[in-house]
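Trainee: Structure for this input, please:
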Amino acid sequence: MTKAKRPKLPAPLIGQWTGEFHATQWAGDIVIDLEMRSDHTVGSAMLFPREGLNAPVVVGRIDEIYLGADGAFTTILLQPTHPKNPTQLVPPHQVQEVFPPDIRIATKAQARIRWNGTNMEVEWNSDIGMQGSARLTRNDPNRPSDILSTRMSWDAFKRHVSRLETRKFIFRGQQKPWRLRSHFHRTNRSDLFRYTFDDLATLHRHLSARTKHIFNRADSDEFGALLHLAQHHGFPTPLIDWTYSPYVAAFFAFRHIPIAASKKRNAGYIRIFQFDQAQWRENTPQIPITAPVRPHFSLMEFLAIENERLIPQQALSALTNVDDVESYIKFVEQTWKHQYVYAIDIPVKERETVMNELALMGITAGSLFPGLDGACEELRERLFAQ
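Mentor: Predicted coordinates:
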């Protein structure tokens, strides 16, 4: 007798969904992150009480979603977070001592999910007889960037950055005008709760066997340094790399473009993002955790522990639990009526000139990537870039 195959859920269900929920006792914001693991869908739901409402943040773990005739169905295992430590999950009775007696906390809910490409409706019944519903939306994170760009020559770019206030802005160089997304989200992962509590424990164990320093996961500075080190060695993280130097950003934008490609008639443009980090830090809270916490985009400067690249690259990172970063930044821009992010496109055909001038400034692979890899890449650029 052959085992029946589990019906696969349509791909549009996967990703990050955000919206509002209303339940028997309370209401607020909800984030649902869903992803594929092997042949089934897993994820998490995070419920944040409306501002001014004295209720806990509740996290729901989704270990399986089943496709039915009238939508999809799942069991959500619920657990509140500690009132003073949002990263610590605790038994319901511990938080019930803090909140009003009429706030009851369920441990399990049966939910039905209906969705189309951009909208989702969720209805649930909990094990303590409470009901709730939520309406959520999901943007396509793979769509083209919405940020209006300014095209300028390399010489014009140099004049532009020379007039900027020192260290008010940070920069990010990209080979193409891709949408801003973290490495974690570009892998089609979404569930940062599972990533934070499961995957990072595995990362910590493996890297601890290969580093002289044993990183303390309980210390946000040290754990941030571990994440940054892992990111620089290819491990997907919810970080987006930035630099205080517009010229280092230009190096990363042009770095992997062959000279032959830059000489094509329609070679296109590279992109450099310019971000007003000073005003962003002043207007928005900078949060050093990914889950469970409300959506955020936080600028972090990590300790350079066993990471020789951080200082020469003048690097810092944005830590984010948001998949569609550009829409989030746009929302904040509309709220504060201030433009934070700008996009500058420079012709790819200027690649040879740019790399030669950057080398004269001392910005090369050898200087930015201390070690054999960087030295060999610098020599390859100098001797074989044809």
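
Trainee: all contacts plus neighbour counts: C-alpha atoms, from now on.
Mentor: Fine.

Trainee: can you give me the strands for the stretch 201-350 of the chain?
Mentor: For the stretch 201-350 of the chain, the strands defined by DSSP state E, counting those that start in this stretch occupy 239-243, 269-276, 297-300, 315-320, 341-347.

Trainee: Now do the second one: distance to the chain's middle.
Mentor: The reference is to strand 269-276. Distance of strand 269-276 from the chain centroid (C-alpha atoms, centre = their mean, to the nearest Å) equals 18 Å.

Trainee: what does it rub up against?
Mentor: 168-177, 249-250, 253-254, 339-348 (C-alpha atoms under 8 Å, 6 or more residues apart in numbering).

Trainee: I'd like the structure of this one too, to check against the first:
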Amino acid sequence: MRSQACVFENGNNRCIYVLQFRTTDKRTSQQLWLPIQFQRISDTTEVTQAELNQAFPNVNFPDRANIVLKLTNKGLRVTANTYQGTQQIGVIRALLRSGSADKRSKIAADKKVRTWDKFKLMVGRLPPDRYIFRGQPVCNRLRTSFHRTSRRDLNQFLSIDIPQLHAIVTSKTNHYFDLRDNIQNAAFWNLLQHHGYPTPLIAPNGLKISSSYILSLT
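Mentor: Down below sits the predicted model:
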């Protein structure tokens, strides 16, 4: 089973800690020694050790970790001991619980709201900018088309899907999307979603800015 673990550090808006690993079997207990990679939050490109030392000259960053995974009834218990060479830097412990995105929504639909006018009246009474509405025929939780697929790997989406799609799409359009520009990158994703390709974008209804898009992180 191939997996990727990411750790976001408080106060560090430049990079994340990334561990990639593959288990050889389905045992409920696993122990792995893994190299630690650092990636930029903005575009998931790798941050080198030299760049880290320049940005944080007095900080020791780990280069590997000993990961212990144990599947229990409450969830997946994770213990990560981080090292720089042979020196232990720190330890991280977490309990990862199974998500509820596949379950039915806890919010009950108002069966009296059957027309567009009644819907607008209901929405107008709610606090502004707190709710997102998305039309769908079933009472499922709010999820993107990307997260409903079996291949919901953001790392592969960014490193494989987007470059391949960019090469194909730009050969058929008059406009060249510069993916290094955040606005053009978002426009390219928007174009993909508009034509039915699963993306981690949600197009919300009921907001003041009808063309706004939200990146779903769940």
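
Trainee: Kindly reformat the strands of the stretch 201-350 of the first structure as a markdown table containing distance to L192 of the first structure and mean neighbour count.
Mentor: A markdown table is the format used below for the strands of the stretch 201-350 of the first structure (distance: least, C-alpha to C-alpha, whole Å; neighbours: other C-alpha atoms under 10 Å):
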| stretch | distance to L192 of the first structure | mean neighbour count |
| --- | --- | --- |
| strand 239-243 | 12 | 23 |
| strand 269-276 | 25 | 23 |
| strand 297-300 | 14 | 22 |
| strand 315-320 | 10 | 23 |
| strand 341-347 | 25 | 20 |
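
Trainee: which one of those lies closest to W115 of the first structure?
Mentor: For these, the distance to W115 of the first structure is smallest for strand 315-320, at 25.5 Å, taking C-alpha to C-alpha.

Trainee: about what we covered before: what about burial for the contacts of strand 269-276 of the first structure, which qualify?
Mentor: Listed as buried from the contacts of strand 269-276 of the first structure are 169-175, 177, 249-250, 253-254, 340-341, 343-348; burial here means 16 or more other C-alpha atoms under 10 Å.

Trainee: ok now do the spatially closest residue to T45 of the second structure that is not a sequence neighbour, which residues does it touch?
Mentor: Excluding the flanking residues, the one nearest T45 of the second structure by C-alpha to C-alpha, 6 or more residues apart in numbering is Q39, at 5.3 Å. Counting by C-alpha under 8 Å, 6+ apart, Q39 of the second structure touches 15-18, 45-47.

Trainee: Now the element after the helix or strand containing Q39 of the second structure, going C-ward?
Mentor: Here Q39 of the second structure, judged by DSSP states H and E, is contained in strand 37-40. Using DSSP H and E, the helix or strand that follows strand 37-40 of the second structure in sequence is helix 49-55.

Trainee: That next one aligns to what range in the first structure?
Mentor: Here helix 49-55 of the second structure aligns to the first structure at residues 92-98, judged by TM-score structural alignment.

Trainee: List the buried residues for that stretch?
Mentor: 92, 95-96.

Trainee: next one: stretch 183-198 of the second structure
Mentor: In stretch 183-198 of the second structure, counting by 16+ other C-alpha under 10 Å, buried: 185-186, 188-190, 192-193, 198.

Trainee: How about stretch 158-170 of the first structure?
Mentor: Residues 169-170 are the ones in stretch 158-170 of the first structure that count as buried (16+ other C-alpha under 10 Å).

Trainee: now that stretch: how far from the chain's centre is it?
Mentor: For stretch 158-170 of the first structure, the distance to the chain centre is 26 Å (C-alpha atoms, centre = their mean).

Trainee: Any chance you could list what contacts it?
Mentor: Applying C-alpha under 8 Å, 6+ apart, the external contacts of stretch 158-170 of the first structure come out as 242-246, 274-279.

Trainee: Return the residue of the first structure aligned against Q156 of the second structure.
Mentor: Aligned partner of Q156 of the second structure by TM-score structural alignment: R194.
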